[in-house]
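Q: Provided below are the primary sequence and the corresponding predicted coordinates.
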Amino acid sequence: MMQRMQNSDQLLLPGGETTERQLTLVIWATTEKKLEFKPLPGFDPNFDNLQYYRAQQKIDCDEVYPGIYIGDGVTAKNKEYLKMLGITHLLNVAEGKRYGFVNTDNNYYADTTIKYLGLPVTDLPSADINKYFYIAANFIDEAVSLGGKAFVHCMQGISRSATCVLAYLMIKKNMLATDAMHLVRTNRDIHPNNGFLRQLAELDNKLRRQRLR
């Protein structure tokens, strides 16, 4: 049995192994293309009102896949905006009280109908984010499967949160890492750190091998 598992883990992948460099190249390639201007989710770009305009200044949020939004920690604390969007599930991939984290928890959203999940991930290449890939993917998938909306965030909505959304697309939507990266980056300027890219590449190779069995 062990021999069989070892052989399956060593299956040669068509086109070779996915690497951190390949994902980095996708980031570079999409950086050269200017993102089209898109209005903030939940706001009407044709509504001309100063107060309405000012309300948008503190919002950082993009819909990167139907029903899935990535944003920053400030926006995540804006419960009025989350309600306006119709958010049902909120994933904080930077839960904590230290610098670089977002200090929210279940209690913060107790006066809403939002289901909350917090993951204490540090935005460092050495951080072991892959242990949360399936937890995050299942949480996001629950929102989408029930017809709800998931808001995924970290401090800036660039690295930790983006990595978890990419893992969701790979695990639940059977997307290749490069395709998932391209899709999300056409909707938001994400930059997972090098360590997270490596772990996403490893996840991609694992999932690709599973599909070959």
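A: Yep, it's here. Numbers count the residues shown, from 1 in each chain.

Q: for the rest of this, base every contact and every neighbour count on C-alpha atoms.
A: Will do.

Q: which parts of the helix or strand hosting Met170 are buried?
A: Assigned by DSSP states H and E, Met170 belongs to helix 160-172. Within helix 160-172, the residues scored as buried using 16 or more other C-alpha atoms under 10 Å are Arg160, Ser161, Ala162, Thr163, Cys164, Val165, Leu166, Ala167, Tyr168, Leu169, Met170, Ile171.

Q: then this one, side by side with the first:
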Amino acid sequence: MRRDPRTNSTTDRTSCPITPSLFLSGADAPLNRALMTHKGITLIVNATLSLSCPTYPGVECVRVAVPDLPTARLSEHFDRVAARIHNNQAGGTLVHCAAGMSRSPALVMAYLMKYKGVTLCQAHHWVRQRRPFIRLNAGFWDQLLDYEKRLYGKNTTERKMQCSLEVREERNMKY
């Protein structure tokens, strides 16, 4: 990992496979055209405010312009992004944010709950097993809890992240 001068965040050059056709990364992976071709990526979900979407032939980019702040309403994009991932039959999907630690993992967990039928704890474990350094901010965790309740009629965990060792408790910290 290295510090990205554009975002002042730590990024990882690798994309982590979540399913055979779904990948999670920081900001560097979508800039690697050879990697995108090798993984068969035909859809990029860009969950950053200002990083541009690369333009590659046959690759569509969906923008989710939400800051990585606990007060940001990422949940407004859960259904739309999950449906786009699910309906991308043409190839692989890469979901990324600046560091691949908070926004993009939250979007991937929403997809896993909606289309793979798993609980929030199961989705969190699934993603964390494949990308161990994820750290959702507390606001996104709360939004995922609300989404789980909407999908399944109940929550399978508490408001505090109990299916993980880590959560950002800082409610107003900028990332």
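A: Great, that's in hand. Since the model is a prediction, treat every value here as computed from it, not as a measurement.

Q: still on that earlier bit, nearest to Asn78 of the first structure among the buried residues of helix 160-172 of the first structure?
A: The closest of those to Asn78 of the first structure turns out to be Ser161 (C-alpha to C-alpha; 17.2 Å).

Q: surely that closest one touches Val152?
A: Yes: with contact defined as C-alpha atoms under 8 Å, Ser161 of the first structure reaches Val152; the gap is 5.7 Å.

Q: and for these two, which residues touch both?
A: Residues touching both Ser161 of the first structure and Val152 (C-alpha atoms under 8 Å, 6 or more residues apart in numbering): Ile70, Asn92, Val93.

Q: in the first structure, spot the helix with the most residues.
A: In terms of residue count, the longest helix belonging to the first structure (DSSP state H) is helix 194-212.

Q: residues of that one that come out buried?
A: Neighbour-count burial for helix 194-212 of the first structure [16+ other C-alpha under 10 Å]: 194-205, 207-209.

Q: now, which of the residues you listed sits nearest Leu119 of the first structure?
A: Nearest to Leu119 of the first structure, judged by C-alpha to C-alpha, of the buried residues of helix 194-212 of the first structure is Phe196 at 15.0 Å.

Q: just checking, what residue in the first structure corresponds to Gly40 of the second structure?
A: Under the alignment (TM-score structural alignment), Gly40 of the second structure maps onto Gly86 of the first structure.

Q: quick check: closest non-adjacent residue to that match.
A: Lys149 (6.6 Å; C-alpha to C-alpha, 6 or more residues apart in numbering).

Q: and the one you found, how many residues sit next to it?
A: 25 (other C-alpha atoms under 10 Å).

Q: how much space separates it from Ile87 of the first structure?
A: 5 Å (C-alpha to C-alpha, to the nearest Å).

Q: who's in contact with the alignment partner in the first structure of Ala110 of the second structure?
A: When the first structure is aligned by TM-score structural alignment, the residue opposite Ala110 of the second structure is Ala167. Neighbouring residues of Ala167 of the first structure by C-alpha under 8 Å, 6+ apart: Phe133, Tyr134, Ala137, Leu200, Leu203.

Q: surely the fourth one touches Thr178?
A: Read it as Leu200 of the first structure. No: using C-alpha under 8 Å, Leu200 of the first structure makes no contact with Thr178, being 9.7 Å away.

Q: could you measure from the most centrally placed residue in the second structure over to Pro57 of the second structure?
A: Geometric centre of the second structure, nearest residue: Ser104, 1.7 Å, by C-alpha atoms, centre = their mean. Distance check for Ser104 of the second structure against Pro57 of the second structure: by C-alpha to C-alpha, it reads 23 Å.

Q: repeat that for Arg3 of the second structure.
A: 29 Å.

Q: for Thr48 of the second structure, same thing?
A: For Thr48 of the second structure relative to Pro57 of the second structure (C-alpha to C-alpha), the value is 22 Å.

Q: kindly report the same for Ile134 of the second structure.
A: Remark: distance between Ile134 of the second structure and Pro57 of the second structure (C-alpha to C-alpha) = 30 Å.

Q: looking at those two, which is more packed in?
A: Ile134 (21 against 7).

Q: name the helix or strand for the spatially closest residue to the more buried one that is not a sequence neighbour, please.
A: Counting by C-alpha to C-alpha, 6+ apart, Ile134 of the second structure lies nearest to Met101, which is 4.1 Å off, once chain neighbours are set aside. Per DSSP H and E: Met101 of the second structure is located in neither a helix nor a strand.
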